[in-house]
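Student: this is a predicted model, with the sequence first.
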Amino acid sequence: LIVSAFMGCCLSQSPSSKGETTPQVVNFPRKDSGKLSVKSVEEVNDVFPLELLPLDLFFAILDYAEDSFSALSLVSRTLQYRVQDYVLSRGTHVGDFAISTKTNRNNELEIAIKLDVRTCDSKLFERRTFIGRPIDLHEILRSRRHGVVIYEMKFEVIDFESMIGFMRRTFGKFLTQVSIECDKGYIYRILEKFAFKKLRITYTTLTDATMSRLLQTIEKHGIDQLSLKIQENETSLPLNELYRLSELVRSLRIEQLSVDQNRHNFMFGIPDLHWDTIILNMFSGKLDKLELVNTDFPGYISYWGVKILEEKLPLLKKEIWFSASCSEYSEECEYDVDGYSVDVIRTSPSHHIISIKHSPRVNEKFEE
């Protein structure tokens, strides 16, 4: 109430009347001026009181006067710029950030972005979208779910650099998690402007070129958690690439998507590998959390492979978290050994899951 009364007073107050003396006042710079100047009251008789406040004090008032933004922006150009500066300086917490592309019927590039923002940040976020909105942005959809507002934006790319600048100003620097639904070079150009530690990406076919871009992104951004969905793998040294991933990230999830393969052992887009040995080797790097999902080819970890993992994973001098699809012939079990919880459970007639987790991590989910 005090802030509202103060704002109302300042918005309705006329400029100071002239006195017998001419006091000196500091005229804080407008957007188009980089210097402070000292002017007499006569020279600033068109200045509103709020324009004379130090910027940090003005911003502190705006923290409690969000509903006054529109009214303030109409008072003067100086206040309009100050409100815009405030909006752009206040970060909003962007959660999941998904990006995909397609070519429209006119053979023009379209980029679709879906992101969520906490409900408490949504008003500020929406104001940011209207500051310097590029002509590329032709649609914004909004929905709500569980304390967040979900925005879907569609860009018809006309000026790529302008579009990237808008994204950086609007979304802020930090993204909680990024999802890429296609692998294009310009997607990585967009992501260069942001900081994020969690990445989800889907590949129809993983190649040497796409793997190279992925590894560069992981190293550049310091990705700590990676989720991969993959159908086919055409990399020249797939095992080397897999071990490289386990050296770079702490948490890794790999899901084998459905493919037309008449095989019992098929994972990471590769047939006929000894995955029990591979898994043990992967935990020799930075990796300490691994989830493997393969409902179509659960036999990639055989009955004996499950037995080997049950025996050897708890012996690693590492507090690991491991969960994987495994052979339909696996024996169900549940026991604790050497500080680890070991479970093999049947989830369907043709599918089991093996879980070996350091006891304090038993209740962790992969996304944590």
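Tutor: Sure thing, it's come through.
Student: from now on I want contacts and neighbour counts done on CA atoms only, so please keep to that.
Tutor: Fine.
Student: show me which residues of the host helix or strand of residue 87 are buried.
Tutor: For residue 87, the host element (DSSP states H and E) is helix 77-89. By 16 or more other C-alpha atoms under 10 Å, the buried positions in helix 77-89 come out as 78, 79, 80, 81, 82, 83, 84, 85, 86, 87, 88.
Student: how about the residues you listed, which pair is most distant?
Tutor: Maximum pairwise distance among the buried residues of helix 77-89 (C-alpha to C-alpha): 15.4 Å, between 78 and 88.
Student: list the helices and strands the helix holding residue 87 packs on?
Tutor: If you count contacts as 3 or more C-alpha pairs under 8 Å, 6 or more residues apart in numbering; DSSP states H and E, helix 77-89 packs onto helix 55-62, helix 69-75, helix 122-129.
Student: pipe those helices into a markdown table and attach distance to residue 216 and mean neighbour count per row.
Tutor: Converted to a markdown table, these look like this (distance: least, C-alpha to C-alpha, whole Å; neighbours: other C-alpha atoms under 10 Å):
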| stretch | distance to residue 216 | mean neighbour count |
| --- | --- | --- |
| helix 55-62 | 39 | 15 |
| helix 69-75 | 42 | 14 |
| helix 122-129 | 30 | 18 |
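Student: can you add distance to residue 110 and give those back as CSV?
Tutor: Shown next, in CSV, are those (distance: least, C-alpha to C-alpha, whole Å):
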stretch, distance to residue 110
helix 55-62, 37
helix 69-75, 32
helix 122-129, 18
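Student: of all these, which one is nearest residue 285?
Tutor: Using C-alpha to C-alpha, these put helix 122-129 closest to residue 285, at 39.9 Å.
Student: show me what the closest one is packed up against.
Tutor: Secondary elements touching helix 122-129 (3+ C-alpha pairs under 8 Å, 6+ apart): helix 77-89, helix 160-171.
Student: another one to put next to it:
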Amino acid sequence: MAASTRSLSPMESLPRELMWAIIEYATETVFDLRLASSLLKSHVDDYAVQRRIVGLVEKMDMISEVTWMEIKLFVRTCRASLLELRYKLLDHHEELIPEDCENARLSRTFFHRPNYVIAVYREPAKWLQNLPEWIGGKAKIVRIEQIHQTQFPFETHVIALLDQIRTKKLKFTNYVDDDFIHHLLTTHRLAQLEVLSIALRTMTDPKKFLLYLSEHVPAVQIYQILDRAISDTVPYFLGMRDFDWAPTFLEMCSKKLDKLSIVNLGLTDFLPIESSEQLRKRLPYTGKGIWFEASCTNYEQDKKYVENNHQLSVDSRDIFGNFVSVKHTSRIDEKFDNDVDITR
């Protein structure tokens, strides 16, 4: 036994935990390490298929078309080899996307970074059921976009995946079914969620919905989707006309939420000067460092000053109109952006 041990290289002699730490530090080398020796190959493979592997997918997009759906996985360059190895090693990888499958396709593309695209043409549930395990059950950002009404239950597949994939940032864009968003967010577990961005047209009870979100999510962004049927001369937000939203926004910021962005570009009169002034006077005194920004009625001139360690301003942004903002001085440079730099 001693002779056998002496024949091992220094790296091969390392304990498994230390070997795994090295693999974690240099995941881009997993395929090279597997070629070094059978023992190192065993270490790498054991590491690659562990259930609690983290940081494989930075961002996952779920996009629906009329007759098919697409899953895009955005991966850091240094993690791409590990994701590919995990795909090959999992027992069910051939069931995920068989090579001769005409109903689904997995491809890898490069545009500054490795991306993996799963296009599903029939029976999405069959091809997506093993996806959560492949990517380690986590994605830092999940973006859901329904471009068209589909011929299959897209919402069902979204719920099924989100039940198995934990994420800190969730974003809905161009969504056509506001009732589904309401159902998903009021029934889905939000405990792990840190950032939520939603594009909405209307809500049955928008005030109740927003207050619910503010109890569970620290950062919320709401985009008002414009509807041609809505007159731009009527103050409007989430289905309500001539409603004073300032008290609701103040109540939201008194709960778990401390970062709120409201984008209502075509209907800025929903937040008149009186409401903007009420927010600017009271938000700096909530007892926490607030980051608040909302579309608002045009002011005659821009205003900017500091009160109780919060910068208060009304800024004109060309075609985007005016925004009233109240931001703690430590958070002035923060942006409300759900994307991350994954070029490395």
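Tutor: Sure, I can see it. Given the structure is predicted, the values throughout are model-derived calculations rather than measurements.
Student: superposed, what's their TM-score?
Tutor: Superposed pair, TM-score by TM-score structural alignment, normalised by the length of structure 2: 0.77. Supporting alignment: 309 aligned residues with a C-alpha RMSD of 3.4 Å.
Student: about what we covered before: what does the helix holding residue 87 of structure 1 contact?
Tutor: Residues from elsewhere that reach helix 77-89 of structure 1, judged by C-alpha atoms under 8 Å, 6 or more residues apart in numbering: 30-31, 50-51, 55, 59, 62, 69, 72-74, 124, 127-128, 131, 169-170.
Student: swap in stretch 197-205 of structure 2?
Tutor: 170-175, 178-179, 182, 220-227, 237-239, 338.
Student: try 6 Å this time
Tutor: 171, 172, 173, 220, 221, 222, 223, 224, 225, 238, 239 (C-alpha atoms under 6 Å, 6 or more residues apart in numbering).
Student: among those residues, which ones are buried?
Tutor: Applying 16+ other C-alpha under 10 Å to the contacts of stretch 197-205 of structure 2 flags 171, 172, 173, 220, 221, 222, 223, 224, 225, 238 as buried.
Student: please flag which of those residues sit within strands.
Tutor: Members of these lying in strands (criterion: DSSP state E): 171, 172, 173, 220, 221, 222, 223, 224.
Student: any chance of TSV for the residues you listed, columns distance to residue 271 of structure 2?
Tutor: Below are these laid out as TSV (distance: C-alpha to C-alpha, whole Å):
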residue	distance to residue 271 of structure 2
171	24
172	23
173	23
220	18
221	16
222	14
223	14
224	13
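Student: what is the nearest of the residues you listed to residue 288 of structure 2?
Tutor: residue 220 (16.2 Å).
Student: any idea what that closest one aligns with in structure 1?
Tutor: Superposed on structure 1 with TM-score structural alignment, residue 220 of structure 2 falls opposite residue 252.
Student: on that earlier part again, the helices and strands packed on helix 77-89 of structure 1: which one's closest to residue 343 of structure 1?
Tutor: Taking C-alpha to C-alpha, helix 122-129 is the member of the helices and strands packed on helix 77-89 of structure 1 nearest to residue 343 of structure 1, at 42.9 Å.
Student: residue range for that closest one in structure 2?
Tutor: By TM-score structural alignment, helix 122-129 of structure 1 lines up with residues 80-87 in structure 2.
Student: average offset of the matching stretch relative to structure 1?
Tutor: Taken over the aligned residues, the distance from stretch 80-87 of structure 2 to structure 1 averages 2.0 Å (mean C-alpha distance after the TM-score superposition for structure 1).
Student: so how far is that stretch from its chain's centroid?
Tutor: 22 Å (C-alpha atoms, centre = their mean, to the nearest Å).
Student: stretch 160-170 of structure 1 too?
Tutor: Here the centre of stretch 160-170 of structure 1 is set off from its chain's centre by 16 Å, with C-alpha atoms, centre = their mean.
Student: try stretch 109-126 of structure 2
Tutor: That offset, for stretch 109-126 of structure 2, works out to 17 Å (C-alpha atoms, centre = their mean).
Student: again with stretch 210-223 of structure 1
Tutor: Taking the mean of its C-alpha atoms, stretch 210-223 of structure 1 sits 15 Å from the chain's own mean (C-alpha atoms, centre = their mean).
Student: how close does residue 180 of structure 1 sit to residue 191 of structure 1?
Tutor: To residue 191 of structure 1, residue 180 of structure 1 is 10 Å away according to C-alpha to C-alpha, to the nearest Å.
Student: can you check residue 200 of structure 1 too?
Tutor: Counting by C-alpha to C-alpha, the gap from residue 200 of structure 1 to residue 191 of structure 1 is 13 Å.
Student: need the overlap of contacts for the two.
Tutor: Residues touching both residue 200 of structure 1 and residue 191 by C-alpha under 6 Å, 6+ apart: none at all.
Student: is the counterpart of residue 334 of structure 2 in structure 1 in a helix, a strand, or coil?
Tutor: Superposed on structure 1 with TM-score structural alignment, residue 334 of structure 2 falls opposite residue 364. Here residue 364 of structure 1 is coil, with the state taken from DSSP: H, G, I helix; E, B strand; the rest coil.
Student: go on, residue 182 of structure 2?
Tutor: Three-state assignment for residue 182 of structure 2 (three-state DSSP): helix.
Student: that one -> structure 1?
Tutor: Alignment note: residue 182 of structure 2 maps to residue 211 in structure 1; criterion TM-score structural alignment.
Student: please, which helix or strand holds residue 211 of structure 2?
Tutor: Here residue 211 of structure 2 is assigned to helix 206-216, by DSSP H and E.
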